[in-house]
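>>> Need a 3D model of the following:
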Amino acid sequence: MTDVDGIDPSVPPSGDGCVDCDAAGGWWFHLRRCASCGHVGCCDSSPAQHATAHHKTTGHPLVRSFEPGEEWFWDYSSDELYESGPELAPPLSHPVDQPTPGPAGRVPRDWARSLHR
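Predicted coordinates for the structure are as follows:
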């Protein structure tokens, strides 16, 4: 990634899970972290798709995967994937012991039926 406009590497993530799902008592499949403000939202496969909603509300263009072992960024403004980018403030993912989907105790048994494909 050569253009780092829209990235603030000093901002920590907003939490260990999707802030909006946590507030509503929902659940998520995978997590994405806004590279501008640190907002952690759920991916587009998740029922609520909060990461994309955050982009649409704020115009913040870049997210980074908030999954353990993943370093890629997605640019909403250009629909481009970047395999890596600038280092962001820790933590770089949700806790390794946090289940996927998550969080524990809120995921329905038939969770796969609720995913967006």
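>>> okay, CA-based contacts and neighbour counts for the rest of this
Noted.
>>> Quick one: neighbours of residue 54, just the number.
Neighbour count for residue 54, taken as other C-alpha atoms under 10 Å: 18.
>>> another one to check against the first:
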Amino acid sequence: MHSCAHLAQTQDPPPRTPEGCEECLSIGMRWVHLRKCLSCGHIGCCDSSPGKHATAHYKEVSHPVVASFEPGEDWRWCYIDNVIG
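Model (predicted):
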């Protein structure tokens, strides 16, 4: 398995919009699944959602790791190293 220092250095900030994707909520769009940025707490929708706001957030601010924000899921993804943890 490929090692990833980003996954080991994550934080757990509070979600900025616990009710859903920050961008989707502001424009009235629907999402499929949610991801939380482990650098700042941004909640964005997954790449299966029309907006792909979690990935857009990474591309805009370069925060490397997101976690699933779905009930019962406990995983993290590093955009830089393409590693799940």
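>>> Can you give me the buried ones in stretch 4-18 of structure 1?
For stretch 4-18 of structure 1, the neighbour count (16 or more other C-alpha atoms under 10 Å) marks 6-9, 11-13, 15-18 as buried.
>>> Give the next helix or strand downstream of the longest helix belonging to structure 1.
For structure 1, the helix with the greatest residue count under DSSP state H is helix 50-58. Going down the chain from helix 50-58 of structure 1, the next helix or strand is strand 62-65, by DSSP states H and E.
>>> By how much does that following strand deviate from structure 2 on average?
Its matched residues in structure 2 lie on average 0.1 Å from strand 62-65 of structure 1 after superposition (mean C-alpha distance after the TM-score superposition for structure 1).
>>> Just tell me the aligned range of that strand in structure 2.
Aligned by TM-score structural alignment, strand 62-65 of structure 1 falls on residues 65-68 of structure 2.
>>> Go ahead and name everything in contact with the matching stretch.
By C-alpha atoms under 8 Å, 6 or more residues apart in numbering, the residues outside stretch 65-68 of structure 2 that reach it are 6-7, 10, 34-39, 54, 74-79.
>>> Just the ones in helices from these, please.
Checking these against DSSP H, those in helices are 6-7, 54.
>>> Between those residues, identify the one with the most neighbours.
Most surrounded of these: other C-alpha under 10 Å gives residue 54, at 24 neighbours.
>>> which residues touch it?
34-37, 43-47, 66.
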